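**Q** When you get a sec, could you give me coordinates for this:
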Amino acid sequence: MTKKTKNSTLKAILDIILYEHPSTQDEIAEKLGITRRYVTKLLQPLITKGVVKRAYTLDLKKFDEFSEVFEEEKTSREHAGTLYIKEMIKNMSNHVCKQLDRSFEALSTYDDELASKALNMDYITNNMHEKVRTSVDMALSMNPSSEFSKTMAFSEVAYDLERIGDHSCQFANFTMKESYEVDPEMLVYLGEMYETAKKMVNYSMDIFLNEKLELKSKVMDYEEKIHALQKKALNCIATQMAEASFDDTERSTYYLSLSRVVKAFERIGDISIEIIDVSREFYENIPRTTTPERFRRNPKLSNLK
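**A** The predicted model follows:
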């Protein structure tokens, strides 16, 4: 068996210990389809060093000594014990981006079946958020030391991703409930907002997962773009509403729902900025501002009394 295969098996064993809380090595072996003897062989060095405890829990602080086994590149201020939770966040981010893709595709093609699939993806998003939250709570309870004082940032980012998933549901819900497709002129604005919002999410998660804080300026540029697009989109809706009959209630509801779609893209952008704020606090110990995002965008509002 190659070293890479052996390390992959060991990582799978540790995943089960961390997230599924097995009571015996037999249970671990059964889940992975390997022998109990092989589980014992791989775990013995970690048990001897105190990384894995007899009750089959991980001492995440001691796990730092073994992190290089998995060929993971740690960021400069990240403790190795957070790598498991970080991987969960990465998977959740990928899933939420796919949910966003499918939701917008459903909107742009007016496809009810695709919209239904996109809405079902939100259940998975919610479950992933709960797993991250539970894992963070467990990590803190097992090792309430200073090295893990920042672990709560993972819960916050998972919550932000869950909110992005919720806003993505606006696009699928529009497709399922509204009687009219989005007209071509409006779809151009929405398409640009979608592309911009997705880039903001991807860049902000790259910043958080890989400490690429230098990408912040790009995200801020995209933030300006998405707000400019929002203004154009809302003006387009206002113009179309003025030309529509007041007696057409279905059309009025359509415009109201369309405005919510535009707002959802703006909120996804705002949440991306919030993820960057968490990242700066996580890596640079820079406290987040308590000023709401909308006030930061419009300094005049902050002067109101």
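**Q** From here on, just use CA atoms for contacts and neighbour counts.
**A** Noted.
**Q** I figured Asp59 hits Lys49, correct?
**A** No: if you go by C-alpha atoms under 8 Å, Asp59 and Lys49 don't touch, sitting 10.0 Å apart.
**Q** So for these two, which sits in the more crowded spot?
**A** Asp59 (18 against 12; other C-alpha atoms under 10 Å).
**Q** Here is a second sequence; please produce its structure as well for comparison:
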Amino acid sequence: MSIRERFDLELNETQEQLIEMSDYAIAALNRSMDALMNHDIDTALEIIEDDAALNRMEEEINQHVILMIAKQSPVATDLRRLVVTLKVAADLERVGDYAVNIAKETIRIGKQEHLPPITLLQEMHEMASKMLHQVIEAFIAEDIIKAKEIAEIDDQVDDLYGQAIRQLMRSGAEDPERMNQVTQLAFICRYLERSADYATNIAEQLFYLVRGKRYDLNS
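**A** Here you go, the predicted structure:
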């Protein structure tokens, strides 16, 4: 096996690791919202415990990429791909962290009946999850057209975020005794909005990979 063939094989292995990590991170985000909606404290606790596995995945990708750079001395295009891989792995790890944060807020809310704005949080989650799925598919296919669509969905998530925060503030004013839940749901709004932002970040990394230039898809 030639040096180039060995490098391509290791590169494919790294991409498979990244796909596995993305599946795990998106599943964690979905599970955290299911736990919230179902007042499922046990699942919320599991999500917190399982986060260590996602952290290990990121560390394995980091070590793999660093060894490839050290051993193979990749040319510019290959080096760009490896750097992008590191950045995408870091973004996915952050999505996993937000899933953990949602799980923690779920535990704090406990069995309290949810305030009406919870429906907007569900919409935000559905969009963020869709964005993450689509951007990983785009990344695998190196499809920058699909990646551009991610930023357009992100604008909708931002709009929902504003609506949800305004509704939560009204709910708190009308029922001050439930301000704790207002605060916790507001945090969850932020975690979902940031998860969508990380999908856009990955789309921007894809543009950099394909075109070799940085693009701000949120502008």
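**Q** Whichever residue in the second structure pairs up with Leu119 of the first structure: which element?
**A** Aligned by TM-score structural alignment, Leu119 of the first structure pairs with Ile48 of the second structure. According to DSSP states H and E, Ile48 of the second structure maps onto helix 41-72.
**Q** how far apart are that helix and its match in the first structure?
**A** When the first structure is overlaid, helix 41-72 of the second structure sits 0.8 Å from its aligned residues on average, using mean C-alpha distance after the TM-score superposition for the first structure.
**Q** Just list the residues touching the residue nearest to the match of Leu119 of the first structure when sequence neighbours are not counted, thanks.
**A** With sequence-adjacent residues excluded and distances taken as C-alpha to C-alpha, 6 or more residues apart in numbering, Ile48 of the second structure is closest to Val100, at 5.2 Å. Residues in contact with Val100 of the second structure (C-alpha atoms under 8 Å, 6 or more residues apart in numbering) are 28, 32, 44, 47-48, 51.
**Q** mind redoing it with 10 Å?
**A** 28-29, 31-32, 44-51, 94, 106, 191 (C-alpha atoms under 10 Å, 6 or more residues apart in numbering).
**Q** Now a ChimeraX select for only the buried ones of these.
**A** To isolate the buried ones among these in ChimeraX, judged by 16 or more other C-alpha atoms under 10 Å, type:
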select :28,29,31,32,44,45,47,48,51,94,106,191
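**Q** what span of the first structure lines up against stretch 23-34 of the second structure?
**A** Residue span in the first structure matched to stretch 23-34 of the second structure, by TM-score structural alignment: 94-105.
**Q** Any idea how far the matching stretch is from the middle of the chain?
**A** Centroid displacement of stretch 94-105 of the first structure relative to its chain, using C-alpha atoms, centre = their mean, to the nearest Å, is 11 Å.
**Q** Would you map the strands across the first structure?
**A** Assigned strands in the first structure: none (criterion: DSSP state E).
**Q** Identify, from the contacts of Val100 of the second structure, the entry nearest to Ala70 of the second structure.
**A** Ala70 of the second structure has its nearest neighbour among the contacts of Val100 of the second structure in Arg94, at 26.4 Å by C-alpha to C-alpha.
**Q** What's the match for the closest one in the first structure?
**A** Using TM-score structural alignment, Arg94 of the second structure sits opposite Arg163 in the first structure.
**Q** what does Gln156 of the second structure give?
**A** Under the alignment (TM-score structural alignment), Gln156 of the second structure maps onto Lys225.
**Q** Identify the residue spatially nearest to its match, adjacent ones excluded.
**A** The nearest residue in space to Lys225 of the first structure (C-alpha to C-alpha, 6+ apart) is Thr196, at 7.6 Å.
**Q** Around the residue mapped onto the one you found from the second structure, count how many other residues there are.
**A** The pairwise alignment with the second structure assigns Thr196 of the first structure to Met127, based on TM-score structural alignment. Using other C-alpha under 10 Å, Met127 of the second structure has 21 neighbouring residues.
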